[in-house]
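Engineer: Provided below are the primary sequence and the corresponding predicted coordinates.
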Amino acid sequence: MKKAFITGITGQDGSYLAEFLLGKGYEVHGLIRRSSTFNTDRIDHLYKDFHDPQARLYLHYGDLSVSGQLTDMLYDISPDEIYHLGAQSHVRVSFDMPEYTGDVTGLGTLRLLEAIRKTGVKARFYQASSSEMFGAAPPPQHEGTLFQPQSPYAAAKVYAYYVVRNYRDAYKLFACNGILFNHESPRRGETFVTRKITRGATQIKLGLRDKLYLGNLEAKRDWGFAGDYVEAMWLMLQQDKPDDYVIATGETHSVREFAEKVFQKLDLDYHQYVEIDPRYFRPTEVDVLLGDSSKARRLLNWKPRVSFDELVEMMIAADLELAQREKTLTDAGYSCNLNPHLCI
């Protein structure tokens, strides 16, 4: 039985990847940070008690800022594959917390690669690179496009990308960069614009709020489904030699178009409910991200399965169900703001 180690397992991508690997028969180990509250909602449906002999998903407390913990974990787990998804991944937040973002998103990758080198674990390594690295580069962007990062997050990801390539060359590690363009799902964090829109619109539909505040409506992104993209991560580590790949749908939509489509599907006029808030603009904006994934389609035999419309409908359906639960509790006299766990 193969073993996989996933950083960021409680995030959107980590949960879909854990699900995918368990379906492939893997034993899956995940890194989580210790905090005063549980943050395992996305993987609770997968998690079994540690003492269950049938359990194949195990969680380990640790932090990407502590190199010794990472080294000890790799010694103990001895994984066959490592998927490094953990990061401070919110672009706007990286302007407010640039040092923390650089430490976790950039140096966290270096610490993990050093742990592989020091332990001698023969693990194949996947690095979650980001389309944000392309920044101001003209579209379409592919593996040969020059990086022009426009945020501390993107700069940290560029550092991580090159340190992966350096360790691949210097120490002959099987290490891959997956340059994933925007990928969404009902498990997307609510501070990310697509989920912010579907959450806000469904709450407006049920009378739970009056307005939705957004930033730059003209930004264009290449949006796919996270469940499709984790398969590409796995495929990269099944190849004969390590390489770097762009993963994208090859089509672009603006934030405005996304919002219009969501409100239209809910029989609402978005003009009545969406307002612009300058606080949500980035100091330096990325106008267009459009990926050319022809290399991945050719060499990995990968392609996206879920269309843009299907993705939007999937997210609306999940958030409409969540909003209905909120409304039921609100009508019963509970406050979701005061008791957030009642609404989950």
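Structural biologist: Alright, I've got the coordinates. Numbers count the residues shown, from 1 in each chain.
Engineer: Only C-alpha atoms from now on, for both contacts and neighbour counts.
Structural biologist: OK.
Engineer: Do you have the helices of the protein handy? List them.
Structural biologist: With DSSP state H, the ranges of helices along the chain come out as 12-23, 67-77, 91-96, 98-101, 108-119, 152-171, 193-205, 226-236, 255-265, 294-299, 308-331.
Engineer: another structure for you, compare them:
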Amino acid sequence: MSETQKTAFVTGITGQDGSYLAELLLEKGYKVHGLIRRSSTFGMERISHLCKEESEDTDQVCLHYGDLTDGLCLRRIISEINPDEVYNLGAQSHVRVSFDMPLETCDVSGLGTARLLEAVRDCQEKSGREIRYYQASTSELYGKVVETPQKETTPFYPRSPYGCAKLFSHWLTINYRESYNMHASSGILFNHESPRRGETFVTRKITRAVGRIKVGLQDKLFMGNIDAMRDWGFAGDYVKAMWMMLQKDTPDDYVIATGEMHSVREFLEIAFGRVGLDYNDYVEIDPRFYRPAEVELLLGDPTKAKTQLGWELEVSFQQLVEMMTDTDVEKAERELAESKRVTSVKLKAA
């Protein structure tokens, strides 16, 4: 790898992981390029502080319009950037939604990886220089688990279209590594959350509701299976593992997890307890939020990542839940203040 400034290309840069990874790479002196989809709404909230008009500045992110469904576009962008590292975080990543949109999920989260790997391989062969590739795999590969805890050698048994698409991507990355001698690694990341998590994901759905209930903007929270068990960590910790994988001389696959398992019920207890409330008074179970095929428990074994990468956790489960809750309480307070301001303006106008 060159001692000069490195260049990284990140798909899914506007997402939770992409924003934390972009921050990390900028801190390490990288020139960061990101892929964004064209849409009627400009979803830049997570990375707006990293992007300015002067995209050539080394401390800012340079964005490129494109999509994982467009292979020609990916080839063009990769060829123009000629990056040192590529991080594929882009996906339709909502497990429940993947049952409603299985074809799009498989196209983006599955075939999108094939298109990107081909673009990287093509650029690498033409330039004659190594491009290191990171694939975002997922604990959903394990699905109906056959052993606990789950490690790199545990057989896969995905239980959703999302998990199946990601399984294709995972094995394709291994295939390209072995077939074309590419430096391609996969991180099998267990659930990782943050205040930047999308509001449709269960953890953020909970903390958003806690904030709104606390200030009087919401009365109830409707949930599905609150006894499901997950291994939850902080996204900011997990993106460090992604970067560490691409600094190793030899590519490989790693489970990234906390090694602790907690239920959705525990998450509710901590989040509501943080604001002095009992979740039993506000939570109602709604069968509509159950998955067609439920994944009951996931627990990762991060031993390999800790011993071979030197990766360590910095944020505990308790700290994570409290961090997310505090952020969403502040957001709810701003919502309440804005609601009162608008009402006041309307009353004056009347």
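Structural biologist: Arrived safely. As the structure is a prediction and not an experimental result, all values here were calculated from the model.
Engineer: can you list the helices of structure 1 in CSV and add mean neighbour count?
Structural biologist: Output for those, formatted as CSV (neighbours: other C-alpha atoms under 10 Å):
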stretch, mean neighbour count
helix 12-23, 20
helix 67-77, 17
helix 91-96, 17
helix 98-101, 18
helix 108-119, 20
helix 152-171, 20
helix 193-205, 23
helix 226-236, 21
helix 255-265, 19
helix 294-299, 16
helix 308-331, 17
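Engineer: Dump these to TSV, plus distance to Asp52 of structure 1.
Structural biologist: As requested, the helices of structure 1 are arranged in TSV below (distance: least, C-alpha to C-alpha, whole Å):
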stretch	distance to Asp52 of structure 1
helix 12-23	15
helix 67-77	18
helix 91-96	39
helix 98-101	37
helix 108-119	29
helix 152-171	36
helix 193-205	35
helix 226-236	27
helix 255-265	43
helix 294-299	38
helix 308-331	31
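Engineer: for those helices, which one sits closest to Ile6 of structure 1?
Structural biologist: Evaluated over the helices of structure 1, closeness to Ile6 of structure 1 peaks at helix 12-23, with 6.9 Å, by C-alpha to C-alpha.
Engineer: Contacts for the closest one, please.
Structural biologist: 4, 6-9, 27-28, 42-43, 46, 56-57, 85, 185, 187-189, 226-227, 230-231 (C-alpha atoms under 8 Å, 6 or more residues apart in numbering).
Engineer: tally of neighbours for the alignment partner in structure 2 of Ile6 of structure 1?
Structural biologist: Alignment note (TM-score structural alignment): Ile6 of structure 1 maps to Val10 of structure 2. Other residues within reach of Val10 of structure 2, judged by other C-alpha atoms under 10 Å, total 23.
Engineer: who's in contact with Val10 of structure 2?
Structural biologist: Val10 of structure 2 sits in contact with 18, 22, 32-35, 86-89, where contact means C-alpha under 8 Å, 6+ apart.
Engineer: give me that answer again for 6 Å
Structural biologist: Counting by C-alpha atoms under 6 Å, 6 or more residues apart in numbering, Val10 of structure 2 touches 34, 86-87.
Engineer: Pro79 of structure 1 too?
Structural biologist: 3-4, 123.
Engineer: thinking again about what came up before, if I look at the match of Ile6 of structure 1, how far off is Ser194 of structure 2?
Structural biologist: Val10 of structure 2 sits at a distance of 19 Å from Ser194 of structure 2 (criterion: C-alpha to C-alpha, to the nearest Å).
Engineer: What of Ser186 of structure 2?
Structural biologist: Counting by C-alpha to C-alpha, the gap from Ser186 of structure 2 to Ser194 of structure 2 is 21 Å.
Engineer: Show me which of those two is the more surrounded one.
Structural biologist: Ser186 (26 against 21).
Engineer: Quick one: map the more buried one onto structure 1.
Structural biologist: Using TM-score structural alignment, Ser186 of structure 2 pairs with Asn177 in structure 1.
Engineer: Contact partners for Asn177 of structure 1?
Structural biologist: 127, 129, 244.
Engineer: May I ask which of those has the most neighbours?
Structural biologist: Ser129 (25 neighbours).
Engineer: Trace that residue over to structure 2, please.
Structural biologist: Match for Ser129 of structure 1 (TM-score structural alignment): Ser137.
Engineer: Quick check: closest non-adjacent residue to its match.
Structural biologist: Among residues not flanking Ser137 of structure 2 along the chain, Ile188 sits closest, at 4.5 Å (C-alpha to C-alpha, 6 or more residues apart in numbering).
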